[in-house]
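# Kindly generate the corresponding structure for this input.
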Amino acid sequence: MRPRFITLEGVDGAGKSTHLGFIRATLLTLGIDACFTREPGGTRLGERLRELLLAVETEVSLETETLLMFAARQQHLAEVIRPALVAGRWVVSDRFTDATFAYQGGGRGVANARIAVLEDWVQQGLQPDLTLLFDVPTEVAAQRMAATRELDRFEREEGDFHRRVRAAYLARAADNPRFYVLDSTRSIADIQSDIAQRLAQLAEQP
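Next up is the predicted model:
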């Protein structure tokens, strides 16, 4: 079984983290001990950049924010993702470059062409085999976040920002078959049933 690269995406509050444990358990039942990681983060440098990028008091330009995301991603690829794939392991990452197109592109307004240049430079053609997109109306996501945690710099953005992020995600999903869109307003059991089915299908592919 060749290694696979899976990413989880969605607006803040869509419920990605709720299903991480289930995804790990499902892969184990398929005989797959995957490497789980996240962005920004995943490495010592990446986690420090994550703290900076998510801190409420941080003030950076749109270009700087985008470049810092890719700096963390480059280190993540070099230290974690590529070595794991080369070793034959599956990798599951909570966010990857689709998040940059959605948040910095759709949300902030950075031109997709600029993001694509960085994507080509940093990833050298590497793309996820499967992207699970947890989709939920932004109003529902906002209610979930308000009830469960203190909001970070991105989560505190206005509703229009999050609506643009969601729209950017859905536009990317419509154009790319590696996306599997999950209606995250449904019950956890229904969502996880779909996840299990899709992971089993991926494991069976040559």
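# going forward, measure contacts and count neighbours with C-alpha atoms only.
Will do.
# Could you count how many residues lie near Arg73?
26 (other C-alpha atoms under 10 Å).
# do His76 as well
24.
# where's it, which helix or strand?
helix 62-76 (DSSP states H and E).
# buried ones in that helix?
Within helix 62-76, the residues that count as buried by 16 or more other C-alpha atoms under 10 Å are Glu65, Thr66, Leu68, Met69, Phe70, Ala71, Ala72, Arg73, Gln74, Gln75, His76.
# what's the fifth one in contact with, if anything?
By that I understand Phe70. By C-alpha atoms under 8 Å, 6 or more residues apart in numbering, Phe70 lies in contact with Leu118, Glu119, Val122.
# Please produce TSV containing the buried residues of helix 62-76, extended by distance to Ile188.
Shown next, in TSV, are the buried residues of helix 62-76 (distance: C-alpha to C-alpha, whole Å):
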residue	distance to Ile188
Glu65	33
Thr66	33
Leu68	34
Met69	30
Phe70	32
Ala71	34
Ala72	31
Arg73	30
Gln74	33
Gln75	33
His76	30
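# I'd like the contacts of Phe70 as TSV, with distance to Thr29 appended.
Formatted as TSV, the contacts of Phe70 follow (distance: C-alpha to C-alpha, whole Å):
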residue	distance to Thr29
Leu118	37
Glu119	33
Val122	33
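# One more sequence to fold, the one below, so I can look at both together:
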Amino acid sequence: MTNAKVAAKIQQLTAAAKAKVAKRIDSDLKRLSKKYNAKWPLEMVNTYEALANLELMLGTDEASTPGKGVTLGLIDTGIHPSHHAFQYTGSGTITQKFLLGATQEAVDQFSHGTAVASIAAGRYYGAYGADVKMFAIPLGSGSGPYIPVTLQQLSSLDTSDSSLFNTVLGNNLDILNLSFGYRGGIEDYTEQELRD
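A predicted model of the protein is given here:
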């Protein structure tokens, strides 16, 4: 195949992937997709092009579950495995461990962990088909003002944090996601502050 033919095929597959995913989002999230643009994250990270390249390299069947064979770990609030974002043909396994006194979240409660996991491995975005291992830790309720973690706080982690990471990292993960934030942009810090 010439470079021009490969480029044309990728364009064709990209358009097909975009139409297929858009149909799934519009069908399942119709009440939200009118109010919010539920597809913009896919555009921002070139998801359609990535799916097209996977299909070109692996074939249609293998590319239909791009996360297959990948184990994704998340340290977050927990996960609702029965959430509709994880109910699809070819979905991976979902397991959950409760650490540091975390407990199962109520099914009707908003779950930051479920939201993050659905973006990473749910049926609408990301690596659907991946095996998900959630390591639930107790976090605040989310009420009140947002106060991000500072670099100084991150640099003074204690031994319980080290133990947490050792526990999590001993689980054969391919990818580990931690949704920790910090104040400001990276450019707001000096090299020395980042190294400390």
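# How alike are these chains, TM-score-wise?
The TM-score (TM-score structural alignment, normalised by the length of structure 2) is 0.25; 83 aligned residues with a C-alpha RMSD of 5.7 Å.
# hmm, back to that, what's the first helix or strand after the helix holding His76 of structure 1?
helix 82-86.
# Can you identify the element that follows the stretch of helix or strand Leu42 of structure 2 belongs to toward the C-terminus?
Under the criterion of DSSP H and E, Leu42 of structure 2 resides in helix 40-44. Heading C-terminal from helix 40-44 of structure 2, the first helix or strand you meet, by DSSP H and E, is helix 47-58.
# just checking, what packs against that following helix?
helix 3-28, helix 60-63 (3 or more C-alpha pairs under 8 Å, 6 or more residues apart in numbering; DSSP states H and E).
# in that helix, what's buried?
Residues of helix 47-58 of structure 2 classed as buried under the neighbour-count rule (16+ other C-alpha under 10 Å) are Thr47, Tyr48, Glu49, Ala50, Leu51, Ala52, Asn53, Leu54, Glu55.
# Going by distance to Ala19 of structure 2, which of the residues you listed wins?
The shortest approach to Ala19 of structure 2 among these belongs to Tyr48, at 9.3 Å (C-alpha to C-alpha).
# Please report the distance of the closest one from Ala16 of structure 2.
Distance, Tyr48 of structure 2 to Ala16 of structure 2, using C-alpha to C-alpha, to the nearest Å: 9 Å.
# Next: Ile175 of structure 2.
On the measure of C-alpha to C-alpha, Ile175 of structure 2 and Ala16 of structure 2 end up 28 Å apart.
# for Leu72 of structure 2, same thing?
Distance, Leu72 of structure 2 to Ala16 of structure 2, by C-alpha to C-alpha: 27 Å.
# and the two? which has more neighbours close in?
Legend: neighbour count by other C-alpha under 10 Å for Leu72 of structure 2 and Ala16, higher for Leu72 (22 against 15).
# elements contacting the helix or strand containing that one?
Element membership for Leu72 of structure 2 (DSSP H and E) is strand 71-76. In this structure, strand 71-76 of structure 2 packs against helix 112-121, strand 131-136, strand 175-178, with contacts taken as 3+ C-alpha pairs under 8 Å, 6+ apart.
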